[in-house]
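Q: model the following, please.
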Amino acid sequence: MIARTPAGVSAVVVITRDLARRFRAVAATCAAGRRRGPAPPVVARASGDTVTLTARFDGVTLGVTTPAPPGPAGVLVAPMAVLEAVEGAGAGPVELRVSGGHSGEARWVDAGTPRSLPFEAPSPGRPDDPPPDPAEWHPVPPRLLAALHECGRTAARDPGRYALHRVQVRGGAGAVVGTDGRTALVAGGFEFPFGEDLLVPAVPAFGCRELAGTAAVHVGRAGGHLAVRAGPWTVWLPADAGGRYPDLDGVVPRAGAGAVAGLDAADAAAVLAALPGLPGADGEGRPVTLDLDGGVAVRARGPDGVAELRLSRSPAAGPPARVAVDRAALRRALRLGCHTVRTAGGGRPVAFEGAGLTLVTVALDPDAAVAPDPAARVTHTDPAAHGPVHPRPERRTTMPPPDTTGVPGPGRADPPPAEAPDPLAEAEALRAALAEAAARAGRLVAALKHRRREQKALTQAWSSLRALNLTPDRP
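A: Next up, the predicted model:
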C-alpha cells in the first residue's frame, strides 16, 4: 500500500543519510575550476519506487537515482546545507517535507535521538530541472571515466584564448584529450554515438570513488549536453561543438623517425622510486634527462654532481637521442602506465605510450640535457646484471737487464706455458652471455610489437598550444 502525502504537506521525499553523504561528496567535485558563491540547491524527486537527487553547477548537472520504498510522487527543493546536516554513514531514513508554501523541514534520527531541521524551500521550477536524458544510451568501456578524469587533470586551470581549460571529446576519432599548453594526454580506443568534436568542462567528478569501479557506463547527446551515466549516477556536461582547440595531429614522433624505448615494469617502478632523490628538483623546469642509446639511462645534475640511473632491463632502438623533460611529466607518464618512450630529439616533444593512453610533453632546452659524466654516481636497476666494478691494482714489476749472451743466468728459467682455460667455465660464461642477449632481444621485440599495436592511437595524438609549436584549428 502506497502512503499518501499528509494533509497540509505539499511534498514528502524520503532519502537515506548515506545517500545525502555520497551526493554531497560527488557534488563537491562538479564545479569546473574554483567554485564561487554558495552551493546550488538540491532537487529531490520521488517517483514510484525511486528517488532522484539533482543539482546544477554552472551548466554541469549531477544526478543520482536510487531505489526507495513505494510512496507518493513529489518534488521539492532544499538547500545543499540540509544534506550536510543530515548526512551520515548509515542507511537511516531522512524525511524531507515541504508545507505552507516555502516552509521545509528535515526529520531524522541520530544515535537514537529524533532530530529536525527547518529550512526555506524554494518553489521547484525550470531552472532547477535537469537536462533531458538522451533518446538512446550508448555503452562505452568503463575506462572512459578515468579518461575524462585524467584529461581533466591535464587541462589548464584558467580560461584562455583557446579552450585549454576544457576537455575535448573527439567523436569521430574516439578519443578524449586534455592539454595545458605544455603537456597533452590522449585516451583513445572509444566508440562514441556521434561524429563531431565536443568541448566539455574539465570536472574532477569522474575520479570520485563513488563513480570509480562502475561496470556499466553509457554516453549520449541530449539538449546541447553530453550525458555520461555510471551506474546510478548521471553527469550532464554542456557540449560546445564550435569551440577552438589546438590541433595535436603530427606532434607525436612518427614510427621509424626517432628513438624508441620500452621500459620494463620493474625499471619504471625503480625510476618512480628514484625521482624524488635525484638532484636538480629545485631547478628551473625540474629537468631530468632521458638518454636512449641502445639502452636507457635517466640522468640529473645538481650542486653535488651528476646522478645516473641505468635501466638494466629496458632496451632502446633507433638513433641515439638525449632529451630533458620535466620530471613531473615523467612521473605522471609512468604512473599512468605509459612505458614506451618515443622521441625524435632536436627539442621536439616526447611521447610516452601505454595501453590506450599517450602522454606528450615538451622537451626542455637542449642545454638542460645532461651528457654522460665519468664522475657520475651510477646506479643500476638490476645490480645482479652489473656487478660492482673494482679498479685493478697497479702491478709494478722490476725488469732485469736484458741478457745478451743467450745463456740463462743463475736463478732464471723459461716462463711456464700459459694455463689452459677451463672448458666448463668457458661454456657457462658463454651460456650466460647468450641468455642475456636473448632476453634483451626479446624485450626489444616486445617493445616494437607494442608500438605497432598502438600505432592507430598514436596517429590520433594531440599536442599543446604555444610550447608544442602548433597552430589552432582553422575555423
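Q: hey, let's count contacts and neighbours off CA atoms from now on
A: OK.
Q: could you check how far residue 84 is from residue 41?
A: Distance of residue 84 to residue 41, computed by CA to CA, to the nearest Å: 12 Å.
Q: neighbour count winner among these two?
A: Of the pair residue 84 and residue 41, residue 41 is the one with more neighbours under other CA atoms under 10 Å, namely 19 against 15.
Q: give me the nearest residue to that one, chain neighbours excluded.
A: Excluding its sequence neighbours, the residue lying closest to residue 41 (CA to CA, 6 or more residues apart in numbering) is residue 79, at 4.5 Å.
Q: now do the contacts for that neighbour.
A: For residue 79, the contacting residues are 39-42, 119-121, by CA atoms under 8 Å, 6 or more residues apart in numbering.
Q: by neighbour count, which of those residues wins?
A: Neighbour counts for these peak at residue 42, which has 24 neighbours (criterion: other CA under 10 Å).
Q: quick check, nearest of the contacts of residue 79 to residue 350?
A: Residue 350 lies nearest to residue 39 out of the contacts of residue 79, by CA to CA, at 41.3 Å.
Q: find the nearest non-adjacent residue to the closest one, please.
A: Nearest non-adjacent residue to residue 39 (CA to CA, 6+ apart): residue 80, at 6.3 Å.
Q: give me the buried stretch members for whichever helix or strand residue 273 is part of, please.
A: Assigned by DSSP states H and E, residue 273 belongs to helix 265-274. Neighbour-count burial for helix 265-274, counted by 16 or more other CA atoms under 10 Å, picks out 267-268, 270-272.
Q: and the next helix or strand after that helix, what does it pack against?
A: For helix 265-274, the following helix or strand on the C-terminal side (DSSP H and E) is strand 287-292. Helices and strands in packing contact with strand 287-292 are listed as strand 259-262, strand 295-302, strand 321-326; criterion 3 or more CA pairs under 8 Å, 6 or more residues apart in numbering; DSSP states H and E.
Q: chain center to the helix holding residue 273, what's the gap?
A: Put simply, helix 265-274 sits 17 Å off its chain's centre (CA atoms, centre = their mean, to the nearest Å).
Q: swap in stretch 327-340?
A: So, by CA atoms, centre = their mean, the centroid of stretch 327-340 is 8 Å from its chain's centroid.
Q: please give me the structure for this one as well, since I'd like to look at both together:
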Amino acid sequence: MIQVSRSLIRELKTVFSRGLGITSRQTGPPVEFLVDQRQLRIRTRNQQVALEYRTPVEGLEIQQISAPFGLLRCCHGPKADPVQIQRQEKAIQVEWQEAGIPQSMEYPTAECREFPALPDELDRNESRLMEALRDACETATDDSARYALDHLQLRGVEGQVISTDGRQLLVQEDFQFPWEGELLIPVNRLLCCRELRRGKSVEIGRTAEWVTLRSGPWTIWLRINEKARFPDVMELVNQSPEAVASLQIPDEDAEFICAALKPKPFHQDDAGKVTLDLNGEVTVCAREAGQGQQRNYVLCRSERSGESLRANTSRDYFRRALQLGFREISLSGSDTPACCRDEYRIYVWALLTQAETLQSQPDAVRIESTSVAPPKTRSRTKQKRVTERVQSEQKQAVEAEQVLTQMKSLCGGLTETVSHIRDLMAQLHTQSQGWRRGLTSDQRVGT
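A: Coordinates of the predicted model:
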C-alpha cells in the first residue's frame, strides 16, 4: 500500500495537467507510483514532456502501481488528509476521507510507457534559471511558421536562454549548460509554474533526445527538436546601431506608467500603441479605448539623455520592459528597435512606424506621475503591518512598565503600613503589660 496526502495529489494534478496540456475533457496518460530506494516517485509522460515528483518514504517495500489519470481528479483536496492506494488482483483500490466521510474508488490497472533516463551529467545553476525560463516562455509565441518561435534556444558554451516572437527578443545569459552547441526545446506553460521555483538551485543536463531539469522535488524532461529552425537573433543584437538617446525611468515612475498602461479591452486602432515624447519632459502619449481625449503621462522623475526624439511603440512591449525590471531604454532612432540591457539580460523590441506616432493634442489630458499616489504594494502593506505590530508591542511594554512601577509603589506603601501596624501593636502590647502589672499591685494592696 502507498499513502500520499490529498494536497500532494492536488499539486500533482495541477502540474501534470499544465505540463502535458491536459484539459478537463481529456483522459490523460497513466500515472505511475513507484517505491524504490526509500523514495516514492510519482510520474507521467507523453511524447514531448515527462514529469516526475520525488519524496522520501520509510518502511515501504519496493512496489509499482500504475493507475489512470482520473485517480488524481477524484481524491485531491486542499488539506493533508491521507489517501491510501493499493493494488489488488486486477484493480487499484483508493480510499480517503472527505469531511469525515469515508470514500473509496476502484480503477483498472494501466500500463505506463518507458520513462526517459537521467543524463550522466547535470550542471547546477542558481534558482534564477527557472525565472529565466519563465520569462523566456512569456516572450515566445504559439504562432510559428517559417521559424520555431514556439521554442526556446539554449546555447551551451555561451550559457544563454533565447526567445523571440518575431517582434520582441529576450536574451538571458551566465548559466551553466553541460553541452556544446545550440538546441531547441518547446515552450511549455509548466516552466511558468510557481511549484517549480521552490528549489534553491536548478540542475540541468541533456541526453540524445531530452533536456532534463531538476528543481526541488520535481524533475522535467523536454524533448529536443532537432529539425526546427531558429532565427539568428544574436546578429541583430551584435550589429545594432549606436544609441542616440537614452531614457532612465526610476521605480516610482515605472510603477506609475505600468499601472496607467494596464491592458484594457481595445476597441480602437490607436489603443495598442503609445508615443514616447523625449523633448524636454519625458512624456508617454496614449489614447485609451473608448475615450475621445488623448492622455499625456508625464514621468516627472525620469530623465532623457542624448538627442530629442519621438518614438512610436507597442504599449505591451514598453510595459513589459519595465515589468522585467529594466530601468534604462536605449534608442538608436525612431525607426530602429529599442534596447534594454543589464548585467545578464538583453531585451529588444521593434518600434512602430513614424506614421503611427500620436501627435500633440491641445485638449489632451495631462497626468503627472508625482500627482498620483503610488500604488500600495504587498511589500508596503506587509511593512505597515510589521510597523503596527512593533508599535503595539512597544505600547504594551510601556504599559507593563507603568503597571510594574505602580505595583512597586503600592508594595512600598504596604510595607510602610505593615511597619506602622507592627509599631502600634508593640505599643498596645507594652501598654497591656503595664495595665496587667498595675492591676496585680492593686489586688495586693487591697488584701
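Q: just to revisit the earlier point, could you single out the most deeply buried of the helices and strands packed on strand 287-292 of structure 1?
A: strand 259-262 (a mean of 28; mean count of other CA atoms under 10 Å).
Q: quick check: that one aligns to which part of structure 2?
A: Aligned by TM-score structural alignment, strand 259-262 of structure 1 corresponds to residues 245-248 of structure 2.
Q: so for residue 224 of structure 1, which of the helices and strands packed on strand 287-292 of structure 1 sits nearest?
A: Nearest to residue 224 of structure 1, of all those, is strand 321-326, at 38.2 Å by CA to CA.
Q: mind listing residues that contact the helix or strand just after that closest one?
A: Next along the chain after strand 321-326 of structure 1, taking DSSP H and E as the criterion, comes helix 327-335. Helix 327-335 of structure 1 is touched from outside by 183, 268-269, 272, 275, 286-288, 339, 352, 359, 361, with contacts defined as CA under 8 Å, 6+ apart.
Q: distance check, the aligned partner of residue 328 of structure 2 in structure 1 against residue 264 of structure 1.
A: The alignment partner of residue 328 of structure 2 in structure 1, by TM-score structural alignment, is residue 340. To residue 264 of structure 1, residue 340 of structure 1 is 9 Å away according to CA to CA.
Q: so those two - more neighbours on which side?
A: Legend: neighbour count by other CA under 10 Å for residue 340 of structure 1 and residue 264, higher for residue 340 (24 against 18).
Q: tell me how far the residue nearest in space to the middle of structure 2 lies from residue 94 of structure 2.
A: The centre of structure 2 sits closest to residue 194, judged by CA atoms, centre = their mean, with a distance of 5.9 Å. Separation of residue 194 of structure 2 from residue 94 of structure 2 (CA to CA): 29 Å.
Q: and for residue 113 of structure 2?
A: For residue 113 of structure 2, the distance to residue 94 of structure 2 (CA to CA) stands at 22 Å.
Q: who has more neighbours out of these two?
A: residue 94 (21 against 14).
Q: and the more buried one, what pairs with it in structure 1?
A: That one, residue 94 of structure 2, aligns with residue 106 by TM-score structural alignment.
Q: and the helix or strand encompassing its match, how far from structure 2 on average?
A: Using DSSP H and E, residue 106 of structure 1 sits within strand 103-110. Superposed on structure 2, strand 103-110 of structure 1 shows a mean distance of 2.0 Å to its aligned residues (mean CA distance after the TM-score superposition for structure 1).
Q: what does that strand contact?
A: Outside strand 103-110 of structure 1, the residues touching it (CA under 8 Å, 6+ apart) are 78, 82, 86, 92-98, 114-121.
Q: the helix or strand just after it: how far from the chain's middle?
A: Proceeding N to C from strand 103-110 of structure 1, the next assigned helix or strand is strand 113-120, under DSSP H and E. How far strand 113-120 of structure 1 lies from its chain's middle: 43 Å, per CA atoms, centre = their mean.
Q: helices or strands next to the next helix or strand after strand 113-120 of structure 1 in the packing?
A: Later in the chain than strand 113-120 of structure 1, the nearest helix or strand by DSSP H and E is strand 138-140. Other elements packing on strand 138-140 of structure 1 under the criterion 3+ CA pairs under 8 Å, 6+ apart are strand 217-222.
Q: the same query, at a cut-off of 10 Å, please.
A: When contacts are defined as 3 or more CA pairs under 10 Å, 6 or more residues apart in numbering; DSSP states H and E, strand 138-140 of structure 1 packs onto strand 217-222, strand 225-230.
Q: what comes into contact with it?
A: 190-193, 215-221, 228-229 (CA atoms under 10 Å, 6 or more residues apart in numbering).
Q: 8 Å - rerun?
A: Applying CA under 8 Å, 6+ apart, the external contacts of strand 138-140 of structure 1 come out as 190-193, 216-220.
Q: cool, stretch 226-243 of structure 1 as well?
A: Contact partners of stretch 226-243 of structure 1, identified using CA under 8 Å, 6+ apart, comprise 59-66, 131, 133-134, 163, 196-201, 211, 214-221, 224-225.
Q: rerun that using 6 Å as the cut-off
A: 60-65, 197-200, 216-220, 224-225 (CA atoms under 6 Å, 6 or more residues apart in numbering).
Q: check which residues of the helix or strand hosting residue 310 of structure 1 are buried.
A: Here residue 310 of structure 1 sits within strand 305-317, counting by DSSP H and E. Neighbour-count burial for strand 305-317 of structure 1, with 16+ other CA under 10 Å as criterion, is recorded at 306-317.
Q: nearest to residue 452 of structure 1, of the residues you listed?
A: Distances from residue 452 of structure 1 to those, taken by CA to CA, are shortest for residue 317, at 14.0 Å.
Q: please report how far that closest one lies from residue 259 of structure 1.
A: As judged by CA to CA, residue 317 of structure 1 and residue 259 of structure 1 stand 6 Å apart.
Q: go on, residue 168 of structure 1?
A: Per CA to CA, residue 168 of structure 1 is found 29 Å from residue 259 of structure 1.
Q: residues contacting the aligned partner of residue 207 of structure 2 in structure 1?
A: Matched to structure 1 by TM-score structural alignment, residue 207 of structure 2 sits across from residue 222. Applying CA under 6 Å, 6+ apart to residue 222 of structure 1 gives the contacts residue 134.
Q: 8 Å - rerun?
A: Residue 222 of structure 1 touches 131-135, counting by CA under 8 Å, 6+ apart.
Q: just among these, which is most surrounded?
A: In terms of neighbours by other CA under 10 Å, those top out with residue 131 at 22 neighbours.
Q: quick one: map that one onto structure 2.
A: Using TM-score structural alignment, the equivalent of residue 131 of structure 1 in structure 2 is residue 116.
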